[in-house]
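Visitor: Here is a sequence together with a model predicted from it:
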Amino acid sequence: MISVIVAVAQNNVIGRDNKLLWHISEDLKRFKKITSNKKMIMGRKTFESLPGVLPNREHIVVTRDENYNVNSDQVTIIHDLNLLLEKYLNCEDEIFVIGGAEIYKQLLPYAQKLYLTKIGTSFDGDTYFPEVNYNNYKTEYISEQLTDEKNGLNYTFIDLTRI
C-alpha cells in the first residue's frame, strides 16, 4: 500500500531550493515514528537533501539517471515509475512517499493514506504539494492545533484514508 507523508504550508509550499523552510521538532519525531522500519520512496533530489541514509528505513530513490548509484544496502535505485508501481502498488506493507513535488504528483493518485502536517502559515517557496481532492478521503485522525515552542509555528497532524 502506498501512503504519502508530508508537511505542507498553508499555501501548499513544501520547500525552497531543495530544503525545508521550517523546523518543527514534533513533526520530525512523527515522521521518524511513522516511517521507521518501512520503505520510503523519494526522488533523487529529496534523497540528496537528507542528512544521510536514514536509519531503520529502506530508501527507494526514483531517478531517470541510469548512472546514479548509492553505495548502501539501505538504498534501492529505480529508473522507471511503472516498475515501481508494479512492485509496490499492491504490496501489503505500507510504503511511504516522502517527496519531492514531482514524485508526490505522480504517486498521489495511488496513495491510500495521507499523513499530513498542515502548517498554519504561508511560506515563500518554489516547491508545492499537488492539490488534493479531500472528498476522496475520510479523516482518521486530527490533532488539536499545536504550536512549536522554538519558532511559534502553528500546525496540525491529520491522517486521511482513501474512501
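Guide: Arrived safely, thanks for sending. Numbering: from 1, shown residues only.
Visitor: Please count neighbours and contacts with C-alpha atoms only from this point.
Guide: Fine.
Visitor: which residues are contacting the helix or strand that contains residue 115?
Guide: In the assignment (DSSP states H and E), residue 115 maps to strand 113-119. Strand 113-119 has contacts (C-alpha atoms under 8 Å, 6 or more residues apart in numbering) with 2-10, 27, 153-162.
Visitor: Equivalent analysis for stretch 9-23, please.
Guide: By C-alpha under 8 Å, 6+ apart, the list of residues contacting stretch 9-23 reads 6-8, 45-46, 49, 101, 118-131, 151.
Visitor: take a look at this one as well, against the first:
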Amino acid sequence: MTIPLILVVAVAKNGAIGRDNQLLWRLRTDLKRFRELTMGKPMIMGRKTYQSIGKPLPGRETIVLTRDGGFAASGVHIAHSWDEAVAKGEGLAGEMGADAVAVVGGAEIYRMALPHVETIYLTEVATAPEGDAFFPPVDRTRFREVARISHPKSPDDEHPFTFIDFQRRR
C-alpha cells in the first residue's frame, strides 16, 4: 500500500508563492494550518525551501530534494530524485505511523509533485505581489474542490485569504 501524497501551498492571486526565497506575506492563521497539516508527517521540500526555513521543523521528518550532490544538513534526509524522495517519505511515514507524506515546496518540487498528489491544501491569498516563484493554476479536470473557508484580514493576518482543499478526481 502506498502512502498518499498531500501538497500544502499558499498562493497569491497572480500565482506567486515567493520572492528571493522568502514568503510574500505574514499570515499566522495559515502558518497554524501548515503546522496542523504537516505535524507528525514526513515533508518533501527543495533545498532552497529548506534553506529559507533554516532548520528541520519539530515533530516532522524533513526530506530535502536537491540536485546538489554535496548538500548536507544535520537532522534531515537527502534525496537526489523525485522517486528517491517519495520512497524515503513512504518509509518514514511507515515508521512514524503517518497517514500521508506532505509536499511543501518550492515551485520546482510542486511541479514534480502535482501529477502524483491525492490532495492539495491551497491557501489563496488576496494579494498579487511581485514574485519569482509561481504555482500553476489547479487543473480542475484532474482535481475537484471539496472545501472552501474564507478568512478576513486581521491583526494576525495581513491579507484576506481562503483555504481551498482539492481532491484528485477518480
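Guide: Sure thing, it's come through. What you see is a predicted model; the values in this text were computed from it and never measured.
Visitor: Superposing both, give me the TM-score.
Guide: Laid over one another, the chains give 0.90 as their TM-score (TM-score structural alignment, normalised by the length of structure 1), with 161 aligned residues with a C-alpha RMSD of 2.0 Å.
Visitor: Show me which of the contacts of stretch 9-23 of structure 1 are buried.
Guide: Taking 16 or more other C-alpha atoms under 10 Å as the criterion, what is buried in the contacts of stretch 9-23 of structure 1 is 6-8, 46, 101, 118-120, 123, 125, 127-129.
Visitor: Keep only those of the residues you listed that are in helices.
Guide: 46, 101 (DSSP state H).
Visitor: ok, the residue nearest the centre of structure 1 - contacts?
Guide: Among the residues of structure 1, the one closest to the centroid is residue 98, at 2.3 Å (C-alpha atoms, centre = their mean). Listed by C-alpha under 8 Å, 6+ apart, the contact set of residue 98 of structure 1 reads 4-6, 40-42, 104.
Visitor: now do residue 159 of structure 1
Guide: By C-alpha under 8 Å, 6+ apart, the residues touching residue 159 of structure 1 are 113-116, 139-142.
Visitor: In PyMOL, how would I select just the buried ones from those residues?
Guide: Listed next is the PyMOL selection for buried residues among those, using 16+ other C-alpha under 10 Å:
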select buried, resi 113+114+115+116
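Visitor: Do a quick rundown of the helices in structure 1.
Guide: Counting by DSSP H, the helices of structure 1 are 25-35, 44-49, 81-88, 101-107.
Visitor: Buried residues in the longest one, which are they?
Guide: For helix 25-35 of structure 1, a neighbour-count test (16+ other C-alpha under 10 Å) marks 26-27, 31, 35 as buried.
Visitor: tell me the contacts of residue 89 of structure 2?
Guide: Contact analysis of residue 89 of structure 2 by C-alpha under 8 Å, 6+ apart lists 42-44, 63, 101.
Visitor: With distance to residue 22 of structure 2 and neighbour count as extra columns, can I get those in TSV?
Guide: TSV is the format used below for those (distance: C-alpha to C-alpha, whole Å; neighbours: other C-alpha atoms under 10 Å):
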residue	distance to residue 22 of structure 2	neighbour count
42	22	29
43	18	31
44	18	32
63	19	27
101	23	26
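Visitor: all strands for structure 2, in order.
Guide: Assigned by DSSP state E, structure 2 shows strands spanning 5-12, 16-18, 42-46, 61-65, 77-79, 101-103, 119-125, 133-134, 143-151, 161-168.
Visitor: Need the ones you listed in JSON lines (columns: distance to residue 89 of structure 2).
Guide: Output for those, formatted as JSON lines (distance: least, C-alpha to C-alpha, whole Å):
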{"stretch": "strand 5-12", "distance to residue 89 of structure 2": "9"}
{"stretch": "strand 16-18", "distance to residue 89 of structure 2": "23"}
{"stretch": "strand 42-46", "distance to residue 89 of structure 2": "6"}
{"stretch": "strand 61-65", "distance to residue 89 of structure 2": "7"}
{"stretch": "strand 77-79", "distance to residue 89 of structure 2": "9"}
{"stretch": "strand 101-103", "distance to residue 89 of structure 2": "6"}
{"stretch": "strand 119-125", "distance to residue 89 of structure 2": "16"}
{"stretch": "strand 133-134", "distance to residue 89 of structure 2": "24"}
{"stretch": "strand 143-151", "distance to residue 89 of structure 2": "23"}
{"stretch": "strand 161-168", "distance to residue 89 of structure 2": "20"}
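Visitor: which residues are in contact with stretch 24-32 of structure 1?
Guide: Counting by C-alpha under 8 Å, 6+ apart, residues outside stretch 24-32 of structure 1 touching it are 5, 7, 117, 148, 151, 153.
Visitor: Tell me how far the counterpart of the first one in structure 2 lies from residue 70 of structure 2.
Guide: By that I understand residue 5 of structure 1. Aligning on TM-score structural alignment places residue 5 of structure 1 opposite residue 8 in structure 2. For residue 8 of structure 2, the distance to residue 70 of structure 2 equals 28 Å [C-alpha to C-alpha, to the nearest Å].
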